[in-house]
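S.K.: return atomic coordinates for the entry below.
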Amino acid sequence: MKRTLSVPGIAYGGDYNPEQWPEEVWAEDMRLMREAGVNLVSVGIFSWALLEPSEGVYDFSRLDKILDLLHDNGIAADLATPTAAPPAWFFRAHPEALPADRDGRTLSYGSRQTFCPSSPAYRQAALRIAGALAGRYADHPAVRMWHVHNEYGCHNAACYCDTSAAAFRRWLRDRYGDDLAALNHAWGTAFWSQWYYDWEEVLPPRATGAVSNPTHQLDWRRFCSDELLSLYTAERDVLRAAAPTVPATTNFMVNFSFDALDYWRWAPELDLVSNDHYLRSTDPEPQIDIALSGDLTRSLAHGPWLLMEHSTGAVNWQPVNRAKSPGQLRRDALAHVARGADGIAYFQWRQSKAGAEQWHSAMVPHAGTDSRIWQDVVRLGADLKALAEVRGSTGTAEVAIVWEWDARWALELPSQPSGELRYLDLVRAWYEPLWRSGVAVDFVRPDADLTGYRLVLAPNLYLVDEAGAANLTSYAAGGGTLAVGFHSGAVDENCHARLAGYPGAFREVLGVRSDEPFPLLPGEPVALSGAVPDGATGSLWSERLRLAGAEAVASYADGPLAGVPAVTRLAHGTGSAWYLATLPDPVTLAALLDRVREEAGVAPVRTAPPGVEVARRRGPEADYLFVIDHTGQGAEVPVAEGSFELLTGKETSGTVTVAPGDVAVVREPRGQ
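M.R.: This next block holds a predicted model:
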């Protein structure tokens, strides 16, 4: 059964926490929500202690009033299970449900997500409150979606207590067919006398005197993701049994710092994929992170998705929390829509007076409606209403970037040839020149269907299983264009090194062989020569590479590997396979990727000046071209004849003019 969110047009709103305010404020909230064009709010996310003041005793009087009030004002509710923040009485009754860190310290309650994901007592209590909510509100007309939990794994992605250890062993027995010999083989436990003779000997990778077994750590990451997923599906099933047609979601955190969950495994379990995204104050071009995160979330959803949380201004959890510049609130929100968001929501509706997030911005800030933020919030509501017809349209891309959480986890384990490698940094380095060129990008698993793509990029795929390696090899051998970054294909799914030289699984398809890596020190460049820009350099990595069918495009010009190939290309019929054995500087990497994509026949969505972002969504009868000026200079961008600019309501043909720092959304006739 397909379950969809029954809210007209683009959903707009945020987390609504009226329990923080006296009841007389609620009527003012409704008036302001109508003024801003809000049509969806998430309620009850952190209200467990108020809904269930003692075990099995419920007080729904406040929530009854809130939901009725929302319905009376034409505002839909995304009703949450409040299970991310168990109340104090629960931990007094079940202290064994508190989580333990890697050093064995039991953490106290007093914040949020202070529970062990494997705790039977927590699971029982979470399902009980979910069931009580479902039984009471399944048929309430305001409830249009279930919001299960909140940001799974944000603070308790791993618990190292004995309860978790027992759950880990159960997970391992299922994974390895209850065959301890298979586990010993997969983990390579003959090394350092780590052989296990009894399942009870297997523990989480707790703090120890030296480096923990890498496959042990990798399986632990897989287990932790699956354990939290089992909590989500258990709550979702309780809700679904009571309200079979109401969609359920939980908010992902597809952003720069969070890597705890394998969202490829999670996404199919959600009726609607939703995501939280916050900017980092240290990022000089956060618009690129918005685009990357949005493209990855759209790829997880295989279509439109919902932005569940972002900020109107400053967040509260960075060393320095910067406010947004004039116009940025609007640009950021519409950039998410450009990348497939069918809903825009903020944390939170009204800025808190007290608590750990009192300095986190909101739609109604401390300053109230006499503020720039409120003016921007109202304007954005009008913009989203004007974009109602965009809902349901999809992104289009001829380029795919391979993304795999297993590979990310494995690459960043200790005892690598270089501890300077960061998976997302490498992906962003390759993504950024595509963004600057206006090239549309999807993200895919290594084993995905690649037949619709002209170009597939794997900036780093340190870990890849046989199916994924064969799929990428077949794609290139069949005439596709493939580009692979250094230290890829090195290990299998058990972190076992592939023998006979690097880049392991991709040696033959790339036509190269390396016998030894030469990682570079931080800040140590190596000069490049060949078909690259003048002054080209590489960083992070080099390796002693020899050609085995490929041609050298660029070579190291100095250092111990002077004259050795650094960038190679092997023709495969109408396609080719490229290997980048270093990280070129941004100008050089952009030039190389331009050459690769032009060779593959990939063109930008639309020609635009530098710093002007262009993205396209495709609807059943028209295309929607989003043009966003990040330069503050304004621009003109070509559009099809007979086009219509939705935000101004004006016809436009030939070109669309975007004012400095502004956004245009153009409906173009199909076929252009």
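S.K.: when you work out contacts or count neighbours from here on, use the C-alpha atoms and nothing else.
M.R.: Will do.
S.K.: who does the helix ranked longest in the chain touch, helix- and strand-wise?
M.R.: Longest helix in the chain by number of residues (criterion: DSSP state H): helix 214-242. Contacts defined by 3 or more CA pairs under 8 Å, 6 or more residues apart in numbering; DSSP states H and E place helix 214-242 against helix 120-137, helix 162-175, helix 180-187, helix 405-411.
S.K.: beyond that helix, next helix or strand please.
M.R.: On the C-terminal side of helix 214-242, the nearest following helix or strand under DSSP states H and E is strand 248-249.
S.K.: residue contacts, the residue most central in space within the chain?
M.R.: Nearest residue to the geometric centre of the chain (CA atoms, centre = their mean): residue 254, 1.8 Å. Going by CA atoms under 8 Å, 6 or more residues apart in numbering, residue 254 touches 275, 276, 277, 293, 296, 297.
S.K.: neighbours of the last one, how many?
M.R.: Around residue 297 there are 31 other residues, counting by other CA atoms under 10 Å.
S.K.: swap in residue 90?
M.R.: 18.
S.K.: is it true that it touches residue 52?
M.R.: No: look at residue 90 against residue 52 with CA atoms under 8 Å: they stay out of range, at 10.1 Å.
S.K.: and the end-to-end length of stretch 537-547?
M.R.: This stretch, stretch 537-547, spans 21 Å end to end (CA to CA, to the nearest Å).
S.K.: what lies in contact with that stretch?
M.R.: 420-421, 486, 511-528, 561, 564-566, 581-585, 588.
S.K.: please list only the buried members of those residues.
M.R.: Using 16 or more other CA atoms under 10 Å as the burial test, the contacts of stretch 537-547 include 421, 486, 511-514, 517, 519-520, 525-528, 561, 564-566, 581-585, 588 as buried.
S.K.: in helices only, show me the residues you listed.
M.R.: Using DSSP H, residue 588 are the members of these that sit in helices.
S.K.: just the buried ones among the contacts of stretch 537-547: which are in strands?
M.R.: Using DSSP state E, the subset of the buried ones among the contacts of stretch 537-547 located in strands is 512, 513, 514, 517, 526, 527, 528, 565, 566, 583, 584.
S.K.: which of these sits closest to residue 400?
M.R.: residue 583 (19.3 Å; CA to CA).
S.K.: ok, that closest one to residue 401 distance?
M.R.: Applying CA to CA to residue 583 and residue 401 gives a distance of 16 Å.
S.K.: another one to check against the first:
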Amino acid sequence: MTDPLHTLTERLGGIAYGGDYNPEQWPPDVWPEDVRLMREAGVNLVTVGVFSWSRLEPRPGAYDWSLLDTVLDLLHTAGIAVDLATPTAAPPPWFSRAHPTSLPQNASGTRLTHGSRQAFCPSSPDYARAADAMVTALAYRYAAHPAVVMWHVHNEWGNHNALCYCDISGAAFRDWLRDRYTTLDRLNDVWGTDFWGQRYGDWAEIDPPRETTAFRNPGQELDYRRFSSDALLARHRAESALLRGLAPGTPITTNLLGTLEKKVDGHAFARHCDIVSVDHYLVAADPGNHVDLALNADLARGMAGGRPWLLMEHSTSAVNWQPVNVPKVPGEMRRNSLTHLARGADGILFFQWRQSRAGAEKWHSAMVPHGGTATRTWGEVTALGAELAALSEVCGTRVRAEVALLFDWPAWWALELDARPSQSLRHLDLVREWYEALWDLGITCDLVAPDADLTPYKAVLAPSLYLVTDADAEALHTYVRGGGHAVLGPFSGAVDAHDRVRTGGHPGAFRDLLGLVVDEYLPLREGESALLSDGSRAPLWTERVEARGCTAWLRFADGPEGGPARGGPAVTRHTHGNGTGWYVAAALPARSLRDLLGAVCGEAGATPAAAAPPGVEAVRRGAGDRSYLFLVNHTDTEATVPVDGHTLLDGSALPGYVSVPAGEVVVVREAPRTADQEANR
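M.R.: Below you'll find the predicted structure:
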């Protein structure tokens, strides 16, 4: 089966390059200049129409296509393709005024107002009718337009309105619950409603988990997050179905948010996209934000099932929504872009083409800044366009990853509900810490859902799997019994899919796999830590582990400094079938975690992409006999990496190594390997 993204990049002539284009913000005499500059910069794809609903339908049922007609024709004449967006993320003011109950309501009962974006209840039938009518009219008008090569459904689903608590949402929630559980007896059982006398005798008694006197029912809260994500997914599927019916053969995408969006299950949305696209923005205050960039790129690839994907949005420089919006330093935008390319992106796009002069995002950077073409940013934008054109042969190749890291939105939701043993043990923190350890080791990993096929991987890491379904737990058992190496983080396997504790001893789902029982979870107070046998100190969390066949790889120190689990195992190893299960019963500090994952990867046979020095990122993409090594130097000194082949940008033959200047990126087309070299890689 042909990959839709590969078909798209072949049509574009290489890597997709461009960004969001919002011509409605500018007078018509600017549009020809935009197109001329796009050609100068090497732009071949722009997203059009994301927030244009009020322009396209200025009054109910009255459409004005003049702007889009002109702009799409201009772009097509210039050879620039269009990713045409359904503008449903921004209902017009007339719609909200005519349908006030379509506006979302927060958990305290306050009705939010129009004046931003995504000001709608995901379950509103009025919104659904209006959005479907808009999508249908748009598709009828432009399905056959030669500029349109892809449909962009909505924009950043659930970024601002994922959780609505209005009565319309309440009724939809009750319907969702009936479909899921069939009977009230079943629902009462899985939610544990006999606690605090919450047992329901009629479906009509169930409301959204609004603000109340004390802790809300965690099973109800967890299901409300599932329902809310599903409600948005239903809208995504409805718009997609209309587009597929009216424009068959044109691929469909939407811009997902990776770890930037907790409330929407990205894996679920990705399964309903022909091409997986993501937005990613650096957090300026994070000195390790390049590691977070790599993590999100690997998550995008995991959501795409290992196939190439699109970077739909990132920034040329500063954003507008952080407390301090620091611009990128010279060369950083190039480094960011080529890192995404290294990790599987076949398209590098920005928000946005021309920097706004008004509105909430006027201080968000763009490809054409306020200062125009005399700026440093414009010089970097045009240089990057030329480089991406020279790297086009990389399109369609896949990243080679030997390790999987499990990332699950329901596990994230469940761990961070109220009334857990510690609010300081957080899903994303654990995932990032484990990922950074792999990054430091130079090990490439795929971030995948727990129900992904694990058989291709030499090792599987689950930093935070507090909630796990029976099927996913059994899949990990099967993987290890078959010879795999799995490492599970603290507090894993504790509850089932409904946040009910798995009784019989912790970690309920994984006792046999790990050969142990956790007698008690022992979270630490702020400022406390437990001394480990390697001399490091574990903050936040410890567990009292009883070995039932496992051996201790690392222990809590004897004596008071070892904390409440003093003398007991902190990291364990257990043979299960033909494989090995490891358990981490603490929030390990960086050095200990890196040592552990290095030992596990070494035992499993997972190796770095290259013998690169610390701070130099090395990732390999390949297909058939073609192999490309990307080297990204995040240090302030030149680095040397052994590799045979030639540099892709200038064609220079290499004498067995390549020098990577400080802050630079080098792409090497590697010399073909012998059979022995390939077997030993």
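S.K.: superposed, what's their TM-score?
M.R.: In this superposition the chains share a TM-score of 0.97, using TM-score structural alignment, normalised by the length of structure 1; 664 aligned residues with a CA RMSD of 1.2 Å.
S.K.: count of neighbours near residue 371 of structure 2?
M.R.: What residue 371 of structure 2 shows, counting by other CA under 10 Å, is a neighbour count of 11.
S.K.: what about whatever residue of structure 1 lines up with it, which SS state?
M.R.: When structure 1 is aligned by TM-score structural alignment, residue 371 of structure 2 is paired with residue 367. Using DSSP: H, G, I helix; E, B strand; the rest coil, the structure places residue 367 of structure 1 in coil.
S.K.: same check, this time on residue 424 of structure 1
M.R.: Applying three-state DSSP: residue 424 of structure 1 is helix.
S.K.: with residue 208 of structure 1 instead?
M.R.: The three-state label given to residue 208 of structure 1 by three-state DSSP is coil.
S.K.: for it, give its distance to residue 111 of structure 1.
M.R.: Separation of residue 208 of structure 1 from residue 111 of structure 1 (CA to CA): 28 Å.
S.K.: between the two, who's got more neighbours?
M.R.: residue 111 (14 against 9).
S.K.: thought that one was touching residue 87?
M.R.: No: the criterion here is CA under 8 Å, and residue 111 of structure 1 misses it with residue 87 at 9.7 Å.
S.K.: and the strands in the stretch 301-450 of structure 2, which stretches?
M.R.: With strands called from DSSP state E, counting those that start in this stretch, the stretch 301-450 of structure 2 shows them at 309-313, 345-350, 398-399, 403-406, 445-448.
S.K.: relative to structure 1, what is the average displacement of the fourth one?
M.R.: Meaning strand 403-406 of structure 2. Following superposition, strand 403-406 of structure 2 is found to deviate from structure 1 by 0.9 Å on average (mean CA distance after the TM-score superposition for structure 1).
S.K.: for that strand, grab the matching residue range in structure 1.
M.R.: Mapped onto structure 1 using TM-score structural alignment, strand 403-406 of structure 2 covers residues 399-402.
S.K.: tell me where the longest strand sits in structure 1.
M.R.: strand 635-645.
S.K.: and the next helix or strand past it?
M.R.: Once the chain leaves strand 635-645 of structure 1, the next helix or strand it forms, by DSSP H and E, is strand 650-658.
S.K.: mean per-residue distance, that following strand versus structure 2.
M.R.: Mean for strand 650-658 of structure 1 is 2.0 Å (mean CA distance after the TM-score superposition for structure 1).
S.K.: what comes up buried for that strand?
M.R.: 652, 656, 657, 658.
S.K.: now the longest strand of structure 1: buried residues?
M.R.: The neighbour-count check on strand 635-645 of structure 1 (16+ other CA under 10 Å) flags 635, 636, 637, 639, 640, 643, 644, 645 as buried.
S.K.: got it, and stretch 226-241 of structure 2?
M.R.: Within stretch 226-241 of structure 2, the residues that qualify as buried are 226-233, 235-240, counting by 16+ other CA under 10 Å.
S.K.: where in structure 1 does it fall?
M.R.: Counting by TM-score structural alignment, stretch 226-241 of structure 2 sits on residues 222-237 of structure 1.
S.K.: contacts for the matching stretch, please.
M.R.: For stretch 222-237 of structure 1, the surrounding residues in contact (CA under 8 Å, 6+ apart) are 117-118, 123, 126-127, 130, 148-149, 152-153, 157-158, 168, 171, 248, 250, 260-262, 266, 269, 406.
S.K.: in terms of helices and strands, where is the aligned partner of residue 295 of structure 2 in structure 1?
M.R.: Correspondence of residue 295 of structure 2 to structure 1, assessed by TM-score structural alignment: residue 292. Element membership for residue 292 of structure 1 (DSSP H and E) is helix 286-301.
S.K.: which strands and helices sit next to that helix?
M.R.: helix 328-338, helix 423-437, strand 441-444.
S.K.: just the ones you listed: most buried one?
M.R.: strand 441-444 (a mean of 24; mean count of other CA atoms under 10 Å).
S.K.: against structure 2, where does the following helix or strand past that strand fall?
M.R.: Downstream of strand 441-444 of structure 1, the first helix or strand assigned by DSSP H and E is strand 455-458. Mapping strand 455-458 of structure 1 onto structure 2 (TM-score structural alignment) gives residues 459-462.
S.K.: kindly report the same for stretch 37-51 of structure 1.
M.R.: Using TM-score structural alignment, stretch 37-51 of structure 1 pairs with 42-56 in structure 2.
S.K.: ditto for stretch 318-325 of structure 1
M.R.: Stretch 318-325 of structure 1 corresponds to residues 322-329 of structure 2 when matched by TM-score structural alignment.
S.K.: now do stretch 377-384 of structure 1
M.R.: With TM-score structural alignment as the criterion, stretch 377-384 of structure 1 aligns to 381-388.
S.K.: give me the distance from the matching stretch to the chain's centre.
M.R.: 26 Å (CA atoms, centre = their mean, to the nearest Å).
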